[in-house]
Structures are given as structure tokens and as C-alpha cells.
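J.: Show me how the following folds:
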Amino acid sequence: MSKKAIRFINISNTSIIYSFHTINISGVYGVNSLYLKRKFFLFIPNFSNLLIRPLDFNYNSLWGTYFSCISNMCIGVTIMFKDTLIVDGVGYSFNINLDTLLVDIGFSNKVSFTIPNGLYCSISSDHTKLFLKSTNNIILGDFCYTLKNLRKYNPYKKIGIRSLDEFKPIKIRSKK
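T.: As a prediction, this is how the structure comes out:
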């Protein structure tokens, strides 16, 4: 049994449609949907809370996972998930060309990525910051993870791709 899933999910400012094991949550910024592979019961005691329970004891292992997915979907359609990536280094930059993100990080050619559906990108005027917004936390996290692994941040040389809220200590070389 999940300790987290016992709590209520706040569903104010959203509308929920549940049919044939598919839950559709719509809000101000869009619609998210999730297919529940196991048998779960959704209960709405009032119009601002949602409670999820498994119908069978064998499905308790997925209870917390579905709780987290549904609560992230509710948060995403109401306030959107945001992340900011910073590229540090001489000549390193981000560029957006239609639905393609071009990353110049010191390789012989620019690396291009197709921006997934539901992910909104914008760049700063100096092309060193990439602002990402999405209603789906999983798509946003996967895209950021892929970009950060292109050139991991090196605190000694102070180059690479890092997140804005990520704390990387600045290390100083010891001189002898």
C-alpha cells in the first residue's frame, strides 16, 4: 500500500472524463490523457478532490505510480511545468528553427533535435538560455535529460549544459 496515494488529488480548475480505463484531464493549458492498465476506482467526494483506489489487492503495487501520474497531469494542465537550461562555454549556443532545436556545443556540426509535441521552447536574446514549458512532466524531463547528457556540466572548466535550479559547485584547481 502506498502512503502517498492515500491523500486526495486537488482537481480544482480541471475537468475529468474517465471511460474505458482512460482518464482525460483538461484544464487551462490543454488536455492530458492516461490509460490505466489495471482496475482502479476513481472517487470524487466533492468537486475539488479526487481519490484513487485499486479494486483488487493485487494492484496495490501500481497505486502510488498512478497517483503520481494523475496528480502531475492535474498540475500540468493548470500551471504548466517549466524548466530553464543554460549552456556555458565559449561559442556554445541554442537556436530554434521551426520545430527543430539546434545546439552548438563544440562538436564539428550543430546537433539538431526535433521538439516533441506539447513542448514549448523559447530562447534568450544571447542564445545561452533555453526556456521550456509543457503540460506533461514526463516529456519535459526526458527532453531536458537528453540535452544535459550531450555535454555534461564540468565545474572545473565551467562548460556544459545545466539546469537553472541545479547547484553545481564551482571548483578551483589547487596550485602547487
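J.: okay, CA-based contacts and neighbour counts for the rest of this
T.: OK.
J.: May I have the distance across stretch 1-11, first residue to last?
T.: From its first residue to its last, stretch 1-11 covers 23 Å (C-alpha to C-alpha, to the nearest Å).
J.: residues of it that come out buried?
T.: If you call a residue buried by 16 or more other C-alpha atoms under 10 Å, then stretch 1-11 has these buried ones: A5, F8, I9, I11.
J.: Second input sequence below; structure requested for side-by-side comparison:
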Amino acid sequence: MSRIGKLPIVIPDNVDVNWNDSEIVIKGKFGTLQTKIPETIGIQQDNSILKVSLKSEARNLRSLHGLYRTLINNMVIGVSEQFQLTLILKGVGYRAVVQGKELILNLGYSHPVKVNIPEPISVEVVQNTTINLKSCDKELLGLFASNIRAWRQPEPYKGKGILYKDEQIIRKAGKAGK
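T.: Take a look at the predicted model:
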């Protein structure tokens, strides 16, 4: 049995959890999230504690136990507190601006890069080089951050690119001169 799957999920007071055999819907202060769950996953609720269990002990189904417990826990945390990621633009002339529903990035290309911002994500640009992303959906937030980062991966020689906050780039030595 999964060690992570056995852990209980504590539900805050301002979060509402509803489920049936195939879907779970979680509503909170920052939004509503829903996901499909397999029929082999069972959910029990006692007051403000949610427990995820397996209905059968088949080997291939046991791996889903911890996964769905973590997904449900991330949904509860997201609708009650929100997730936040910070990206830092590091390079000469790199900057970002939010215009309407688009994030416009100047990353050293001959043209500005325009990225559409998905609905549940809020974007804030601080001092032109720091991008703060907030959302209740952890999966969508990470995917959006990686799509932005894909425009300029950090490179090991000068350390330029789009970095996550507190990310350390291992620098390489350049060519050794004569």
C-alpha cells in the first residue's frame, strides 16, 4: 500500500468537496477545480478530513493510490491558498510586459515574443525582469511556466536565460586562451 496514499487530506473550512464515482469537484476562495477519478479509487470524508483508498489491491492499481491522493491534495491547497511561481529574466535587454491577456517578452530575438495567458493564471511583472505567476491549478501553472521558459533556456556559459527563482545554474569555463 502506498505510504503517500495513506496520508489524510485536511480540508480547510472555506473549501467544499463533492464527488461521485467518476469525478471530484473542489470549490474554494480562488476557484473551482475538477478531475476524473478511476472507479478503483474510493474517497471517505470524516468532518474536515478526506481519505483516499483503493477498492481492489491489483498491482497496477496500487500505483494510482498515491497519485490521486496527491492530485486531490494539490487541488485543495490550490483553491484555498493558490500556487505561486517566479521567473527571472537574466540577460541584457531581456524584459517582460503584460498587455491585456498577453505576456510580451523581449528576449533578444528580432521580434517580441507574445504568449497568451490562460484563464485561471494571473501574471504580474515586477521591474521588467521578474514575472510572478499565480494560479489555483498547479499542473497548468507549471506547464505555462515551462512554456515561457522554453523561449530562452538558461545557458551554462554566461548564465543568461529565463530562470526559476532560486535556481542555480552550474557555470562552465569557456575556451582556455593560449
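J.: Where do the strands of the first structure begin and end?
T.: Assigned by DSSP state E, the first structure shows strands spanning 9-10, 15-19, 22-26, 31-35, 40-43, 49-54, 81-88, 93-97, 100-104, 111-114, 119-123, 129-134, 160-163.
J.: Looking at the second structure, name the residue matched to D104 of the first structure.
T.: When the second structure is aligned by TM-score structural alignment, D104 of the first structure is paired with N106.
J.: What of I123 of the first structure?
T.: Match for I123 of the first structure (TM-score structural alignment): V125.
J.: elements contacting the longest helix along the second structure?
T.: As assigned by DSSP state H, the longest helix anywhere in the second structure is helix 59-80. In terms of contacts (3 or more C-alpha pairs under 8 Å, 6 or more residues apart in numbering; DSSP states H and E), helix 59-80 of the second structure is packed against helix 3-6, strand 23-28, strand 31-36, strand 49-54, helix 138-149.
J.: which residues touch S112 of the first structure?
T.: T100, L101, L102, V103 (C-alpha atoms under 8 Å, 6 or more residues apart in numbering).
J.: For V17 of the second structure, give its distance to A176 of the second structure.
T.: For V17 of the second structure, the distance to A176 of the second structure - C-alpha to C-alpha - is 61 Å.
J.: With neighbour numbers in mind, choose between those two.
T.: V17 (18 against 5; other C-alpha atoms under 10 Å).
J.: from what I can see the match of I123 of the first structure touches Q99, true?
T.: No - taking contacts as C-alpha atoms under 8 Å, V125 of the second structure lies outside contact range of Q99: 10.6 Å.
J.: And the two? Which one has more around it.
T.: Using other C-alpha under 10 Å as the criterion, V125 of the second structure and Q99 rank with V125 on top: 18 against 10.
J.: which residues touch the nearest residue to the more buried one once chain neighbours are set aside?
T.: Excluding its sequence neighbours, the residue lying closest to V125 of the second structure (C-alpha to C-alpha, 6 or more residues apart in numbering) is I131, at 4.6 Å. Under the criterion of C-alpha under 8 Å, 6+ apart, the neighbours of I131 of the second structure are T86, L87, I88, A96, V123, E124, V125.
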